[in-house]
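*Asks:* when you get a sec, could you give me coordinates for this:
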Amino acid sequence: MKLWRRASGALKDRNSIWLASLSRRTPLRNPNIESAVIKATNHDESRVDYRNSQRVFTWIRLSPAYLRPFIWALCTRMEKTRSWVVALKGLMLMHGVFCCKVPSVQRIGRLPFDLSNFKDGHLNPVQAWGYNAFVRAYYAFLDQKSAFIFMDLQERKGRTKETEEKPMLQELSRLQKLQVLLDLLFQIKPLDDGMNMSLILEAMDCIIIEIYDIYSRICNAIARLLMRIYSAGKAEATAALRVLQKAIIQGEELSLYFEFCRDIGVLNASEYPKVEQIPEEDIREVERIINGVSQGTNMKNWVPQEDNAIIVARESGRVNEGNNAKSGLKTIITDNWENPSEPDLSAWSVKWAVCGCDFHLY
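*Replies:* The predicted structure is shown next:
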């Protein structure tokens, strides 16, 4: 049965490539891009076609004119498929396109296809439920990520100066959206013992890289927030407290997620960062601000030195650590990070798993 399914999938791919070669080149359609998308999202569950994935990313970087044909080709592929392999490879390809950090991609908004109710049509329901859940969870994250990137772009356009400081409520809103994205990432994992195959592990490598990036952004945003907390009103302090409480919960979930990924053999989780909790004294201090009794003591554990940056700690890190027994999301101070808004993931020596390009998110 598996051999028949593989042969049938290969035949479908060849037919699709042949039909794509017959199409006329228009602003909406490009036979070469269509062919590369089909090859990058083939039915073979044993491998990922890095070569054609890279071809797609190269086109996207070259010119915004190539984005429409790519979107058309991928949407057509995703709307027709009933194969979890094709659907997952399509999501990984879209994920890689986002990581190319091209302005035209940042304007996509919500994903132009819908896999929220995806069901594999080739496996029986007992076999398929885990793969269906994996595809749906991956889609839910990418859909929200795409919307977040678009809204973040609109917000940056609305600022009069790039260096202008955001209002605290706006910063808190962005932080909460990042926390939502992190929650969605935690939902992406194989739920069945039989799912620990190479394609699933490749996808999980991509997810781990994404988690490193978003989590470090959350750490930086909380650090900036606590530097400004004494000038906050009661509404801002109340919202900040909710963010900190959520960060505590997510820190615990993150440790469990990394352990799970390491146990199933996800390569990028093999040396996961140590995750501790936000200092209890900082939580109490925010509560005192809400109640109007704060004495304005410094939150040393979470406020970085001026012009330095906070990142998630790696236990074997090559930078200076600043934390104590209570400190959470371990504070790391480094003078080598020139732009705190762009976290440096080189400490984990990870590259984008699909295309081999440097990983950039927003």
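
*Asks:* when you work out contacts or count neighbours from here on, use the C-alpha atoms and nothing else.
*Replies:* Fine.

*Asks:* surely Gln179 meets Ile218?
*Replies:* Yes: proximity of Gln179 to Ile218 meets the contact threshold set by CA atoms under 8 Å, at 7.4 Å.

*Asks:* those two - which one has more neighbours?
*Replies:* Between Gln179 and Ile218, counted using other CA atoms under 10 Å, the more crowded position is Ile218 (24 against 20).

*Asks:* surely the more buried one and Leu175 touch.
*Replies:* Yes: counting by CA under 8 Å, Leu175 is a contact partner of Ile218 at 6.4 Å.

*Asks:* would you mind measuring from Arg242 to Pro27?
*Replies:* Arg242 is 48 Å from Pro27, where distance means CA to CA, to the nearest Å.

*Asks:* cool, Pro64 as well?
*Replies:* For Pro64 relative to Pro27 (CA to CA), the value is 11 Å.

*Asks:* likewise Gly109?
*Replies:* Distance from Gly109 to Pro27, by CA to CA: 20 Å.

*Asks:* the two: who's more crowded?
*Replies:* More crowded of Gly109 and Pro27, by other CA under 10 Å: Gly109, with 16 against 11.

*Asks:* distance check, the more buried one against Ile149.
*Replies:* 7 Å.

*Asks:* center of this structure - which residue?
*Replies:* Centroid-nearest residue in the chain: Glu210, 3.6 Å away (criterion: CA atoms, centre = their mean).

*Asks:* one more to line up against the first:
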Amino acid sequence: MGTLNTLRKAYGVLKDKTKIGLAKFNNITIIKATNHIESPPKERHVRKIFAATSVSRPQTDIAYCVQALAKRLSKTRSWIVATKILIVIHRTLREGDPTFRDELLNYAHRGNFLQISNFKDDSSHFVWVKTYVIFLEERLDCFRVLQYDIEAERLTKLASGGSSKGQSRRKSTEELIEQLPALQQLLSRLIGCQPEGAASDIYLIQYALALVLKESFKIYCAINDGIMNLIDVFFRMSQDDAIKALEIYKRAGQQVEELAEFYEYCKGLELAKNFQFPTLRQPPPSFLATMEEYVKEAPQSGTNLASHNLSEQWDLALFTAPSTNTTHAVESELLLVYSVYEDEAIRRQKQLTNARYGYEGQPMMMIVPYRYPQQLQVQHMGHFSPFGEPPLFSIPPNSILLQ
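*Replies:* Below you'll find the model as predicted:
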């Protein structure tokens, strides 16, 4: 019995030492990845953090890494260290296991999220760090509402040759009215990450901006899918839902302009010279009048019979009535709206095919950031460049797509 107790104690001591050793290793890796050198985190350190927060690791290890990153962020007074911490968090959210995101959400629930209270400087560097923090916080908040990751969902479907339509295209009206504003708010925070002043010329900030930029089109597509879904059912909505849907549609039009301006800015960045940006199309403003007219006549919630009759009248007016000038104009506007939103995925797929990312008869192959063998990765000063993703097939040198 005494021997067994001795063995248990020895095992406990060994286990404690192992935990301490792993904690020290993870802490050292985090410090090295987020040091004061004004360059992106080294790839080998980031990969070690991926491994330390993978699903194969104990939950306590993952929690330790999250807490260590958050603690280092809350204590630093250096915009360089803060930016590198946020890059590590962002990349792990994008490329790491979902266990990291889940632990980050748990940590945020306790009110100890990405705090930068020690930042007293109002220079453009520090201001940009704050906007980056806000975007990452919004990214997690959006996941709470949607309960799925936009980027992972879209890339997985397209890489496997599945439908290009995202989950927003298959949601109910109630889900869309709740989720689309969250997506639009996320896109707004993303556009707000445009640096100003001296921050615009700093490579480290441009590196982080690239990670943000690469998420923009997925968010834009998710919103487009949702708008298409709303348009499908808009003329059968109750008045309350129609009012909310109309506001979503209006904001979508405004954000097309804002995103186009953001892309124009990004085109001027040295690191984005070879990027192929998507062409954004503005929905016809004249269709707003048609939607507003329906809102005035739409039934109140709970009047099922009236709602059914009115929706039938609008469907007939739009699609089956004799071709008067009014109905023909409304029908043309509706078809134009469909073309703006529904053709986006088709145009994008053609862009990919033209750039030789896919070929006839085979599933479309998509770029998955940072998933390539180390020897294929484009390097910048010894660091992985988010702008220089290698293609799966040979493509023209100026055809790097925004994916």
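
*Asks:* overlay the chains and give the TM-score.
*Replies:* After superposition, the two chains reach a TM-score (TM-score structural alignment, normalised by the length of the first structure) of 0.70; 300 aligned residues with a CA RMSD of 3.8 Å.

*Asks:* how about the residue nearest to the centre of the first structure, what's its partner in the second structure?
*Replies:* When the second structure is aligned by TM-score structural alignment, Glu210 of the first structure is paired with Glu215.

*Asks:* which SSE is its match in?
*Replies:* helix 203-233 (DSSP states H and E).

*Asks:* buried sites along the top helix by length along the first structure?
*Replies:* The longest helix of the first structure (DSSP state H) is helix 125-158. By 16 or more other CA atoms under 10 Å, the buried positions in helix 125-158 of the first structure come out as 128, 130-152.

*Asks:* can you give me how far it is from the chain middle?
*Replies:* 9 Å (CA atoms, centre = their mean, to the nearest Å).

*Asks:* what sits against Arg189 of the second structure?
*Replies:* Arg189 of the second structure makes contact with 131, 134-135, 138 under the criterion CA atoms under 8 Å, 6 or more residues apart in numbering.

*Asks:* ok, and those in the first structure?
*Replies:* Checking those against the first structure (both residues aligned by TM-score structural alignment, their matches' CA atoms under 8 Å), the contacts still present are 131, 134-135.

*Asks:* could I get those residues as TSV with distance to Pro284 of the second structure?
*Replies:* Shown next, in TSV, are those (distance: CA to CA, whole Å):
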residue	distance to Pro284 of the second structure
Thr131	32
Ile134	32
Phe135	29
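
*Asks:* what segments of the stretch 301-403 of the second structure are strands?
*Replies:* 379-380, 383-384, 400-401 (DSSP state E, counting those that start in this stretch).

*Asks:* the last one corresponds to what range in the first structure?
*Replies:* Mapped onto the first structure using TM-score structural alignment, strand 400-401 of the second structure covers no residues at all.

*Asks:* give me the contact list for that strand.
*Replies:* 274-277, 352, 388-389.

*Asks:* of those residues, which pair is most distant in space?
*Replies:* Distance extremes for the contacts of strand 400-401 of the second structure: the farthest pair is Leu352 and Gly388 at 16.4 Å, using CA to CA.

*Asks:* out of the contacts of strand 400-401 of the second structure, flag the one nearest to Arg154 of the second structure.
*Replies:* Nearest to Arg154 of the second structure among those, with distances taken as CA to CA, is Leu352, at 14.7 Å.

*Asks:* so that closest one versus Met366 of the second structure, what's the distance?
*Replies:* Applying CA to CA, the value for Leu352 of the second structure to Met366 of the second structure is 8 Å.

*Asks:* got it, and Ile243 of the second structure?
*Replies:* Counting by CA to CA, the gap from Ile243 of the second structure to Met366 of the second structure is 38 Å.

*Asks:* can you map out the helices along the second structure?
*Replies:* 2-33, 43-52, 59-75, 79-95, 98-109, 124-146, 150-159, 173-191, 203-233, 239-267, 286-297, 304-315, 325-354.

*Asks:* so can I have JSON lines of the ones you listed showing distance to Gly197 of the second structure?
*Replies:* JSON lines is the format used below for the helices of the second structure (distance: least, CA to CA, whole Å):
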{"stretch": "helix 2-33", "distance to Gly197 of the second structure": "26"}
{"stretch": "helix 43-52", "distance to Gly197 of the second structure": "29"}
{"stretch": "helix 59-75", "distance to Gly197 of the second structure": "23"}
{"stretch": "helix 79-95", "distance to Gly197 of the second structure": "15"}
{"stretch": "helix 98-109", "distance to Gly197 of the second structure": "31"}
{"stretch": "helix 124-146", "distance to Gly197 of the second structure": "6"}
{"stretch": "helix 150-159", "distance to Gly197 of the second structure": "30"}
{"stretch": "helix 173-191", "distance to Gly197 of the second structure": "16"}
{"stretch": "helix 203-233", "distance to Gly197 of the second structure": "12"}
{"stretch": "helix 239-267", "distance to Gly197 of the second structure": "13"}
{"stretch": "helix 286-297", "distance to Gly197 of the second structure": "38"}
{"stretch": "helix 304-315", "distance to Gly197 of the second structure": "52"}
{"stretch": "helix 325-354", "distance to Gly197 of the second structure": "33"}
